[in-house]
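In: dropping a prediction and its sequence here:
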Amino acid sequence: MLEELKQQVLEANLALPRHGLVVFTWGNVSAVDREQGLVVIKPSGVSYEAMKRDDMVVVDLESGEVREGNMRPSSDTDTHRA
């Protein structure tokens, strides 16, 4: 589900530490597929160096329910859904 969007979110998140925009795991990028009503966001607490595309979490835009992924979504997910 949303493999291309997951890859884009992964690449954007990996760029954050390269540009000095985050400390530890604090900060993330998400992307929204409005047609499907879904958000792709990085998992909570996973180091940028260890992240892979399949670690990205797919969340329902309206309910916040995890639709796909084995990890907890970012603690900032509600902000990204707003």
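Out: Happy to help now that I have it.
In: hey, let's count contacts and neighbours off CA atoms from now on
Out: OK.
In: hang on, residue 40 packs against residue 58?
Out: Yes: Residue 40 is within contact range of residue 58, at 4.6 Å (criterion: Cα atoms under 8 Å).
In: more neighbours, those two?
Out: Taking other Cα atoms under 10 Å, residue 40 and residue 58 do not tie; residue 40 has more neighbours (31 against 26).
In: center of the chain, which residue is that?
Out: The residue lying closest to the centre of the chain (Cα atoms, centre = their mean) is residue 41, at 1.5 Å.
In: in addition, the following structure is provided for comparison:
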Amino acid sequence: MKQYEALRKEAYEANMQLPALGLVLFTFGNVSAADHAAKVFAIKPSGVPYNELTPEKMVIVDFDGNTIDGKLRPSSDTKTHAVLYKNWPEVGGICHTHSTFATSWAQALRDIPLY
């Protein structure tokens, strides 16, 4: 567990920004943080409310999508994160939200203006 402590903490702190900034509701969304040297990433566990999340609950997964360390099931988005990290080494973190603002915009079928 100590081996991945810093990576877990980094992913946890980023995940906690999502509800603080109003970008997610309930248990939706996640953030992962990668360690390309070790070919692993830390990701939010599936179905865990943000107010119950701790660094220790973050799941460590390899770039093939296999759970390496953690007692909980990783996010249902884990395979997507794994593919991105495996194929783009410059990517150090991934954020997936269900922002009510973005969802509302999409439901309104409005174009996103380009500037």
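Out: The structure has been received and is ready for your questions. In this text the structure is predicted, and so the values were computed from the model without any measurement.
In: map the residue nearest to the centre of the first structure across to the second structure for me.
Out: Aligning on TM-score structural alignment places residue 41 of the first structure opposite residue 43 in the second structure.
In: contacts only, for that match.
Out: 8, 11, 30-33, 58-61, 74-75, 78 (Cα atoms under 8 Å, 6 or more residues apart in numbering).
In: ok, residue 23 of the first structure - contacts?
Out: Residues near residue 23 of the first structure by Cα under 8 Å, 6+ apart: residue 17.
In: wait, a strand at residue 102 of the second structure?
Out: No: with DSSP: H, G, I helix; E, B strand; the rest coil as the criterion, residue 102 of the second structure is helix rather than part of a strand.
In: measure it to residue 96 of the second structure for me?
Out: As judged by Cα to Cα, to the nearest Å, residue 102 of the second structure and residue 96 of the second structure stand 12 Å apart.
In: repeat for residue 72 of the second structure
Out: With Cα to Cα as the criterion, residue 72 of the second structure and residue 96 of the second structure are 19 Å apart.
In: now the helices: where do they sit in the first structure?
Out: For the first structure, the helices defined by DSSP state H cover 3-18, 77-81.
In: closest one to residue 51 of the first structure among the ones you listed?
Out: Proximity to residue 51 of the first structure (Cα to Cα) singles out helix 3-18 among the helices of the first structure, at 7.4 Å.
In: so what does the closest one touch, helix or strand wise?
Out: Helices and strands touching helix 3-18 of the first structure, by 3 or more Cα pairs under 8 Å, 6 or more residues apart in numbering; DSSP states H and E, are strand 30-33, strand 38-41.
In: buried deepest among those, which one?
Out: strand 38-41 (a mean of 26; mean count of other Cα atoms under 10 Å).
In: that one vs the second structure, average offset?
Out: Between strand 38-41 of the first structure and the corresponding residues of the second structure, superposition yields a mean separation of 0.6 Å, by mean Cα distance after the TM-score superposition for the first structure.
In: just want to know which of residue 102 and residue 96 of the second structure has more residues nearby.
Out: Comparing residue 102 of the second structure with residue 96 by other Cα under 10 Å, the one with more neighbours is residue 96, at 16 against 12.
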